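Trainee: Sharing a model prediction with you, sequence too.
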Amino acid sequence: MTKTAKLYRMVMDKHVCPYGIKSKWLLEREGYEVEDHHLTTREQTDAFKGEHGVETTPQTFIDGRRIGGYTALRAHFGRREADEGGTSYTPVIAVFAVGAALAIALSLFAFGAPFTVRTAEWFVAFSMAMLAMLKLQDVEQFSTMFVGYDQLGRRWVPYAYAYPFLEATAAVLMAGRLLPWLSIPIALVIGTIGAVSVFYAVYIQKREIKCACVGGSGNVPLGFVSLTENLAMIGMGIWMLLRPTL
């Protein structure tokens, strides 16, 4: 027996509702034949809202019963919505996964082998660069979170604003082993200050706060991830001191 659903969504010359598109896709994915009703004018949309006593579109009806908008439709099919206030390590996992993939791909191209010394160096450098990029998306918000636990940042606020630029500079230079006299000190200094700050806040003070490591919009708890980021910078700086050339 064919399952059918009625979908009412805005499809106008200058605006096609993205949630309407996703609702149609979700219904079809669940095996429904969709009666797709387009609301092509603002007047038509307002009239539909008034008739059904709703404030938003799209609206889906299944078996004559109104399900609601896209979020309600997902819930109807048992698809869990992400908790906006909950902890998520997804940005960190994405950064490290892409950093590793880039490093391996470049190593294969340059040396014909996936795992080399340069693979490890590139992985750290690329990961640092992407973490810095996330911070640079909103330096103001990042700095606000950063001064909450960084020992130097809370004493000298300009450091909080400079940190993402310093991390990005060190990452780019280390990726190409350029200007080691500049990249190594930057990595060692900001990495050491960061590691001490995180260790003190998390393991001495036992504070539970959000980490600024993926930028101000992330919801990663301060702790292992940030400590790892800083220790990796320290390790990279020491490694390049010991192995200035390959």
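Mentor: Arrived safely.

Trainee: all contacts plus neighbour counts: C-alpha atoms, from now on.
Mentor: Noted.

Trainee: Identify the residues contacting Ser88.
Mentor: Gly218, Asn219, Val220 (C-alpha atoms under 8 Å, 6 or more residues apart in numbering).

Trainee: Just among these, which is most surrounded?
Mentor: Counting neighbours by other C-alpha atoms under 10 Å, Val220 leads the contacts of Ser88 with 23 neighbours.

Trainee: That residue touches Ser226, doesn't it?
Mentor: No. When contacts are counted by C-alpha atoms under 8 Å, Val220 is not listed as touching Ser226 (9.1 Å).

Trainee: Next, please give the residue ranges for the strands of this protein.
Mentor: For the chain, applying DSSP state E gives strands covering 3-10, 32-39, 59-62, 65-68.

Trainee: Check it against this one:
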Amino acid sequence: MSATLDASAPKAAATTRRHAVIHRMVMDKHVCPWGLRALHLLRSHGFEVEDRPLRTREEVDRFKNEQGVKTTPQIFVDGARIGGHDDLRRYLGLKVRDPKAVTYAPVAWLFAASLALALAASVSAFGTALTGRAAEWTVGFAMVLLALQKLRDVDSFATMFLGYDLLAQRWVPYGRIYPYAEALAGVLMVAGVLNWLSVPIALTIGTVGAVSVFKAVYVDRRELKCACVGGDSNVPLGFVSLLENVMMVGMAVWMVSAHGLA
């Protein structure tokens, strides 16, 4: 994706340097996406770009050997090698995403999508967004979307889940059951049916989860990643996971008080 920044390359883009050359893979069965992104960056920043596509594996390997690099694309500005896509972003003074960085963005977008879906459904069903069912649907949709994140890779989720969930640590299969149970409870709550089934599920997994997270984070002071959005999450265990579980418990209590167990 990127190569080490050449020591001879300028540290910042100068306004007088506007000619760039990019070598990128453009083969019949593979067009490098990072090359396309780098090409777009150069053009959008006003560079006159000389695009030199590498159209065969032989051309790619020869170019790498000649330049002493391991990856493409490779970008040159006024004859000085800048490096790959990420190096170009640094050269232009842009942020480079750290794949290991802690982020709450996936969870924030998930809850925002749940709210938007609930409001849209409420408008469709009742002609107005602000209804009691919209509040219920927001939680129900969030439960289903959170479950889907876990179901992308159940094994990874279950493994991470074992790090802190008290019930899973005593009965390992619970880690694989959890996302299916969460999805089922969420769907039933959105439909408003079979409360006798959805309420106990949400109440059980929510209570166990809340106690487990509270113990791990606030009692044992452990620093763990949250499995709430899947096994490859960089969301720290804490408020988000606690919110997910408290939300399920609150939803279960609300469904009983508002609709009973019918």
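Mentor: Okay, I see it. Because the structure is a prediction, the values reported are computed rather than measured.

Trainee: Quick check: TM-score for this pair?
Mentor: Once superposed, chain against chain, the TM-score is 0.96 (TM-score structural alignment, normalised by the length of structure 1); 245 aligned residues with a C-alpha RMSD of 1.3 Å.

Trainee: Counting neighbours, which bits of the biggest helix by length in structure 1 end up buried?
Mentor: In structure 1, taking DSSP state H as the definition, the longest helix is helix 90-111. The neighbour-count criterion (16 or more other C-alpha atoms under 10 Å) identifies 91-92, 95-96, 98-107 as the buried residues of helix 90-111 of structure 1.

Trainee: before we move on, what about stretch 128-139 of structure 2?
Mentor: By 16+ other C-alpha under 10 Å, the buried positions in stretch 128-139 of structure 2 come out as Ala129, Arg133, Ala134, Ala135, Glu136, Trp137, Thr138, Val139.

Trainee: And the last one, what's its match in structure 1?
Mentor: Translated: Val139 of structure 2. Using TM-score structural alignment as the criterion, Val139 of structure 2 maps onto Val124 of structure 1.

Trainee: residues in contact with the nearest residue in space to Lys70 of structure 2 that is not next to it in sequence?
Mentor: Counting by C-alpha to C-alpha, 6 or more residues apart in numbering, Lys64 is the residue found nearest to Lys70 of structure 2 once chain neighbours are left out, at 6.1 Å. By C-alpha under 8 Å, 6+ apart, Lys64 of structure 2 lies in contact with Lys70, Thr71, Thr72.

Trainee: what does stretch 211-218 of structure 2 contact?
Mentor: Residues outside stretch 211-218 of structure 2 that contact it (C-alpha under 8 Å, 6+ apart): Tyr164, Asp165, Leu166, Arg222, Glu223, Leu237, Gly238, Ser241, Leu242.

Trainee: so what's the fifth one up against?
Mentor: Under the criterion of C-alpha under 8 Å, 6+ apart, the neighbours of Glu223 of structure 2 are Val217, Pro236, Leu237.

Trainee: which one in structure 1 is aligned with the second one?
Mentor: When structure 1 is aligned by TM-score structural alignment, Pro236 of structure 2 is paired with Pro221.

Trainee: what's the neighbour count on that match?
Mentor: Per other C-alpha under 10 Å, the neighbour tally for Pro221 of structure 1 reads 19.

Trainee: can I get the buried residues of helix 90-111 of structure 1 in CSV with distance to Leu188 of structure 1?
Mentor: Listed next are the buried residues of helix 90-111 of structure 1 as CSV, based on distance: C-alpha to C-alpha, whole Å:
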residue, distance to Leu188 of structure 1
Pro91, 25
Val92, 22
Val95, 21
Phe96, 21
Val98, 24
Gly99, 21
Ala100, 22
Ala101, 25
Leu102, 24
Ala103, 22
Ile104, 25
Ala105, 27
Leu106, 26
Ser107, 25
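
Trainee: between these, which is nearest Lys6 of structure 1?
Mentor: Set against Lys6 of structure 1, the nearest of the buried residues of helix 90-111 of structure 1 by C-alpha to C-alpha is Pro91 (36.2 Å).

Trainee: what's near enough to touch that closest one?
Mentor: Per C-alpha under 8 Å, 6+ apart, neighbours of Pro91 of structure 1: Val214, Gly218.

Trainee: Map it onto structure 2.
Mentor: Match for Pro91 of structure 1 (TM-score structural alignment): Pro106.

Trainee: Look up how far Thr119 of structure 1 lies from Arg177 of structure 1.
Mentor: 13 Å (C-alpha to C-alpha, to the nearest Å).

Trainee: What residue, apart from its backbone neighbours, is nearest the aligned residue in structure 1 for Val49 of structure 2 spatially?
Mentor: Superposed on structure 1 with TM-score structural alignment, Val49 of structure 2 falls opposite Val34. Sequence neighbours aside, Ala5 is the residue nearest to Val34 of structure 1 in space, at 5.1 Å (criterion: C-alpha to C-alpha, 6+ apart).

Trainee: Done for today, thanks.
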